[in-house]
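Chemist: Structural data only, the sequence is not supplied:
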């Protein structure tokens, strides 16, 4: 059976990784048509990626027809899978999300705090439109979303769009699995981590290696700083022995924003003063990547792509699509509806959790209760995510303010308004729902 994949945000620097993943899986996941989709401002990048993709396919002697277009609805006809990797407002919008909070003494980050909320405000309405197009044109297709904030966006689509075949993916579980394998000197496929929590807010509850519990050994090695599983977009910080031994949980790199806030803010402000925002650093990296992509002798994904913070998102997405198509019943960590998996969260909440991947989608593996040390903050985060989705869809100022003031990285009723007002003004071109 031939398959059609549509990549929305096809002009992204990450796209060569998706193409590589599809090429490598030709024997098991027979995609024979790929359409890259983007918008007018991304036309030049889309063409660059398209030409590189053609060279990659030719080099691999793969039977894949690759094309690109600015017409999304036309591209979606007969699609089997759709991946979404968009950035509404581009890296300039990300820079604003980072710069304004830092100016006011708050964490400035693209998926956490005020910046993460603003990205959700810009992104959710656009992806809702995409989901409605999918439901109308190719209702049997799966949307695999790795547009951030992935968990919030996936929940908005599952709970408020008419299209329900939506799964969110993230590279943090992948990175954590591979770093843990390196720490224990075993193969990544031998490692299974029981994750609990939300996108960018998951904890590792248990580490199994070929079925054997080695959680305490991982904790011990982490305490003695024998590994670093921090992605390129986050500055690595150590975790104290007290934190690890008291919580009995494996943190992920994003937790430093919440549990080491003062230290992170200090380092971020220093980095901002010396190098500008992370977005500005990424703009330079993107520039060099696209210069590479334009070289006619480049016929494979360049190693330099791994310097981007979201590297390996695409690998995760390709593995997921392969498993759905082949009904593999393997275990992967994805963003999907809770439905009783975590008993302390609502049924329709989207969580990041280990699932058995079937032809009918992910089947979450039951976890039970949230560990007591982190129960309160996970519930707080989930409530804040709900407020963010509500505001993104309503365009109501009070809804937006509630999301800001209840975010653990803000929680200041006066400064929340200052931040919100300034960010709404800065992003007004991409926030038509906030008319006042």
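Modeler: Structure's in. What do you need? Computed from a prediction, not measured in an experiment: that's the story for all the values here.

Chemist: Going by C-alpha atoms from here, please, whenever you check contacts or count neighbours.
Modeler: Will do.

Chemist: Show me what the helix ranked longest in the chain is packed up against.
Modeler: The longest helix of the chain (DSSP state H) is helix 113-137. Under the contact criterion of 3 or more Cα pairs under 8 Å, 6 or more residues apart in numbering; DSSP states H and E, helix 113-137 touches helix 72-76, helix 90-103, helix 150-160, helix 372-394, helix 397-405, helix 413-426.

Chemist: The structure to be compared is supplied as follows:
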């Protein structure tokens, strides 16, 4: 199988390659094509891959390309993790919101809308090039905001685009371990989870038919052992009656998160930008590029959601070891290519569904959201694609927030697709972490100054 990675000079590409060299995914791919617009970043990542301590017999061939048509030709599967504007763009995404006293975060709130506005056009071009050069290939989308970008590509690729993220699956696995009932890879039996990307809730955990979640929420020691327990606190979790995705910290603790980010010496984006600015040249000069990259990777993992750990708390070792989103992507790829059915939490259209329980109630996976909206739910993946598993109707406050954020996503997509500047203003203004038209206009004006190419979107 030939795998093309768009954004092949990206920092996390070695995680994908490492997973392809050993373990359950070894032998799945015989050629990896790394495509990027930055040839220097490609050479740096190539140095890491060549230095990676893996058996030669299991290593897929690596080809580098800055020509999109060439990279796509003959491709069976495409992974996409691109960042238009680079890490410097992420700094602007965060800074412009913070200057207005709003949350400054890469995918959530104003920063996520900015990221989507400049990313959707590039991802649309990739999807259109796939239709021309490899029409039977699947696109596994890592590019953030993953749910919104995936929904924007449905008119081009239909169900041949699937969005992935590791945060929901990580939550489920942590909860299952804390409850004393770890789930085998590729199964989500008895798991109830609904939401949008970076906005979801684990509401049932019943691998053997009995829901373990109420007992887990009532156990202070078990909750404290989980990242989400430390993030949200047992009082809030008891009130919610479920476990939220870690990114909901920015909604439930918005003021606290914004204050913590503001008080940090530099934003997360600035920290990553400074790290990568020195790392990539260093990789080209190093005699041990893999070790240099891996040390940087671990440091970066340790800083994840640092604004929520204001008392010196440490991330769990399992989360620092790596093996998150690349395992999800490769599990999807293996199932699509005939390697057996897998159950995974993915970003896919809300219908059609695989019915669970009464088929009469299973018109959509998440009742209350449009059938064509991309949602993040457990899915069954086969060579025919990824079909969502029907979930229980969300409780009022959860459905209200999902509908609110979904409308923001659709306004953002419409702004790009139709060139409607006012739709972009309303997307910013109506986001629950913004909430006012004057601020929406200020945000868009600020992002247009930082990213002049945005002005070219409007008709």
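Modeler: All right, it came through fine. All values derive from a computational prediction rather than experimental measurement.

Chemist: re the thing from before, the longest helix of structure 1 vs structure 2, mean deviation?
Modeler: In the superposition against structure 2, helix 113-137 of structure 1 averages 0.5 Å from its aligned positions (mean Cα distance after the TM-score superposition for structure 1).

Chemist: If you count neighbours, what's buried in that helix?
Modeler: 113-125, 127-128, 130-135, 137 (16 or more other Cα atoms under 10 Å).

Chemist: How far away from the center of its chain is it?
Modeler: Here helix 113-137 of structure 1 is found 13 Å from its chain centre; the criterion is Cα atoms, centre = their mean, to the nearest Å.

Chemist: One more: stretch 345-353 of structure 2?
Modeler: Counting by Cα atoms, centre = their mean, stretch 345-353 of structure 2 comes out at 15 Å from the chain centroid.

Chemist: okay, the helices and strands packed on helix 113-137 of structure 1, which one's buried deepest?
Modeler: Compared across those, helix 150-160 shows the largest average neighbour count, a mean of 24 (mean count of other Cα atoms under 10 Å).

Chemist: how big is the angle separating it from helix 113-137?
Modeler: 40 degrees (axes from the mean of the first three to the mean of the last three Cα atoms, to 10 degrees).

Chemist: so where in structure 2 does the helix or strand that helix 150-160 of structure 1 is followed by end up aligned?
Modeler: Using DSSP states H and E, the helix or strand that follows helix 150-160 of structure 1 towards the C-terminus is strand 166-168. Mapped onto structure 2 using TM-score structural alignment, strand 166-168 of structure 1 spans residues 161-163.

Chemist: average distance between the matching stretch and structure 1?
Modeler: Per aligned residue, stretch 161-163 of structure 2 averages 0.3 Å (mean Cα distance after the TM-score superposition for structure 1).

Chemist: Show me how far that stretch is from its chain's centre.
Modeler: Centre-to-centre, stretch 161-163 of structure 2 and its host chain are 11 Å apart (Cα atoms, centre = their mean).

Chemist: Ok, stretch 248-261 of structure 2 next?
Modeler: Counting by Cα atoms, centre = their mean, stretch 248-261 of structure 2 is centred 19 Å from the centre of its parent chain.

Chemist: ok, now stretch 26-34 of structure 2?
Modeler: With Cα atoms, centre = their mean as the basis, stretch 26-34 of structure 2 stands 22 Å off its chain's centre.

Chemist: Tell me the buried residues in it?
Modeler: Neighbour counts using 16+ other Cα under 10 Å place 26, 28, 29, 31, 32, 33, 34 of stretch 26-34 of structure 2 among the buried residues.

Chemist: repeat for stretch 266-276 of structure 1
Modeler: Of the residues in stretch 266-276 of structure 1, those buried (16+ other Cα under 10 Å) are 268, 269, 272, 276.

Chemist: cool, and stretch 311-324 of structure 1?
Modeler: Of all the residues in stretch 311-324 of structure 1, those buried under the rule 16+ other Cα under 10 Å are 311-318, 320-324.

Chemist: what residue of structure 1 matches up with residue 449 of structure 2?
Modeler: Match for residue 449 of structure 2 (TM-score structural alignment): residue 425.

Chemist: nope, residue 11 of structure 2 is what I meant
Modeler: Aligned partner of residue 11 of structure 2 by TM-score structural alignment: residue 13.

Chemist: Repeat that for residue 97 of structure 2.
Modeler: Per TM-score structural alignment, residue 97 of structure 2 is aligned with residue 101.

Chemist: now residue 83 of structure 2
Modeler: Per TM-score structural alignment, residue 83 of structure 2 is aligned with residue 87.

Chemist: Tell me the secondary structure at that match.
Modeler: Secondary structure for residue 87 of structure 1, judged by DSSP: H, G, I helix; E, B strand; the rest coil, is coil.

Chemist: any idea how far it lies from residue 289 of structure 1?
Modeler: As for residue 87 of structure 1, its distance to residue 289 of structure 1 is 17 Å (criterion: Cα to Cα, to the nearest Å).

Chemist: And residue 83 of structure 1, by the same measure?
Modeler: Distance of residue 83 of structure 1 to residue 289 of structure 1, given as Cα to Cα: 21 Å.

Chemist: in structure 2, which residue is closest to the centre?
Modeler: Structure 2 has residue 165 as the residue nearest its centroid, 3.6 Å off, counting by Cα atoms, centre = their mean.

Chemist: shouldn't residue 119 of structure 2 be in contact with residue 86?
Modeler: No. Look at residue 119 of structure 2 against residue 86 with Cα atoms under 8 Å: they stay out of range, at 10.9 Å.

Chemist: give me the number of residues near the aligned partner of residue 371 of structure 1 in structure 2?
Modeler: When structure 2 is aligned by TM-score structural alignment, the residue opposite residue 371 of structure 1 is residue 395. By other Cα atoms under 10 Å, 10 other residues sit near residue 395 of structure 2.

Chemist: Repeat that for residue 239 of structure 2.
Modeler: Neighbours around residue 239 of structure 2, by other Cα under 10 Å: 9.

Chemist: Translate it into the numbering of structure 1.
Modeler: In structure 1, residue 239 of structure 2 lines up with residue 246, judged by TM-score structural alignment.
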